[in-house]
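[1] Sequence plus predicted model, see below.
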Amino acid sequence: MVIPGGGGELSGITGVILAGGASSRMKRNKALLPIEGETFIGRTYRKLKVLFPELLLVTNTPELYDFIPCPKVPDFYPGAGALAGIHAGLMHAATQHVFVVACDMPFLNESLIRYLCGRGEEGDIIIPENHGGVEPLHAVYSRRCCDPMQESLSEGRYRIIDCFNTLSVVKVSCEEVERIDPHLLSFRNVNTPEEYEMILQGVQGKGKRG
């Protein structure tokens, strides 16, 4: 994997956006929620397209995302959650590594993404920590993860961390992350209407101060 310093595209790694969640608590498709004149997923695509030469959207309903101009790829194990999405991204990617992100994280930090991708050769999984644990939907995965993930999926074990015991996992400490993203905004996502309203209030307040 070749990761250039400074700006420019990240060669040797594919960006993967997961858009397969049920949004059960939100009662609406989180990916299509509006924020500052665009959708959550449109915002994610815009931020990642300048970083990755190859960008994939994992979804089993590609017709909903015709406005996103990148390849849409399906799960091999529909209904098996985010682990199936990561597995599909790895299987469809042309590169040996992928950076995976959920579609409902509106405050992605380019510097943090570059930092994580730059450490991609250190292990099978490069995963950041927050104050409550790890962030598997904002992490780098190697193609070496494919077989363990497929085994877990085939056995009906759908937790992402079920694969960790058989892989080399490098955890990027919360302290390291905070040096780049002091308020850990990269990991903020939306699962409920209340969380969505808080995010909207936050971006509106930021706009007023700016």
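    On my side now, so go ahead.
[2] Could you use CA atoms for every contact and neighbour count after this?
    Will do.
[3] Can you say which helix or strand has the nearest residue to P193 once chain neighbours are set aside in it?
    Distances taken as C-alpha to C-alpha, 6 or more residues apart in numbering place M26 nearest to P193, at 5.7 Å, with adjacent residues excluded. M26 is part of no helix or strand when elements are defined by DSSP states H and E.
[4] Where do the strands of this protein begin and end?
    Secondary structure of the chain (DSSP state E): strands at 13-18, 34-35, 38-39, 55-58, 72-73, 97-102, 125-130, 133-134, 138-142, 169-172.
[5] Return the most buried member of those strands.
    Most buried of the strands of the chain by mean neighbour count (mean count of other C-alpha atoms under 10 Å) is strand 13-18; its value is a mean of 28.
[6] and the comparison structure, right after this:
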Amino acid sequence: MTIAGILLAGGRSRRMGKDKALLPLPGSERLTFVEHLNAMLTTCCSEVVLVARDAEQAAEYTFAGIHTITDEAPDIGPLMGLYSGLQAITASHALVIAVDMPFVQPAVVRLLLSQPLDDALLVPVVNGFHQVLLAVYPRSILPAVEERLRAGRRDPRSLLEVARVRSIDEAQLRAVDPQLRSFVNINTPEEFANLK
């Protein structure tokens, strides 16, 4: 089995006021969030795709080595981003990361990719919540994603209701990422300022 990387970047970043994917990575101001995450995934995935909302947003991502695609239909939400990304890859599974999670630790990626892969979603659980935007999805889930989209759903979390799920519990995650930094997402200028 092969693993692709899918970076979800199609949100409007309304609370941030600018595209979160293009924010400078704290501690390494020369790299943006998206460049950092793409570089990390490139080391462990057979292919990496960045899913943008539309052609206008995709034009902002002109970095070398980043393969950008667009949502099949814009402004539907992250479930459409997941669908578009899974449609675009050739691998059997994809590690999906939201682009506003810049502190994903390589050790957490290795933990996820070391698990047996089948037709189940592989989803970390932190504070009792499934972390669906840092998870491994089988490409075979596409029909269920289509069904959820037809039902008007926009969120990957809705797949938990219809798919088989294997959870990675918090103790396993803390063993490799004690502060659970991998699951910090940045949504507002205040949150971003607090990182510096």
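    All right, it came through fine. Since the structure is predicted, the reported quantities are computational estimates derived from the model, not experimental observations.
[7] rewinding a little: how about the residue nearest to P193 of structure 1, what's its match in structure 2?
    With TM-score structural alignment as the criterion, M26 of structure 1 lines up with M16 in structure 2.
[8] Quick one: residues contacting that match.
    The contact partners of M16 of structure 2, by C-alpha atoms under 8 Å, 6 or more residues apart in numbering, come to N187, T188, P189.
[9] For the last one, give me its contacts.
    Contacts were defined as C-alpha under 8 Å, 6+ apart; by that measure P189 of structure 2 touches R15, M16, G17.
[10] how much space between the second one and S182 of structure 2?
    Here M16 of structure 2 is placed at a distance of 20 Å from S182 of structure 2 (C-alpha to C-alpha, to the nearest Å).
[11] could I get the strands of structure 1 as JSON lines with distance to K49 of structure 1?
    Converted to JSON lines, the strands of structure 1 look like this (distance: least, C-alpha to C-alpha, whole Å):
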{"stretch": "strand 13-18", "distance to K49 of structure 1": "8"}
{"stretch": "strand 34-35", "distance to K49 of structure 1": "18"}
{"stretch": "strand 38-39", "distance to K49 of structure 1": "15"}
{"stretch": "strand 55-58", "distance to K49 of structure 1": "7"}
{"stretch": "strand 72-73", "distance to K49 of structure 1": "14"}
{"stretch": "strand 97-102", "distance to K49 of structure 1": "12"}
{"stretch": "strand 125-130", "distance to K49 of structure 1": "21"}
{"stretch": "strand 133-134", "distance to K49 of structure 1": "25"}
{"stretch": "strand 138-142", "distance to K49 of structure 1": "16"}
{"stretch": "strand 169-172", "distance to K49 of structure 1": "24"}
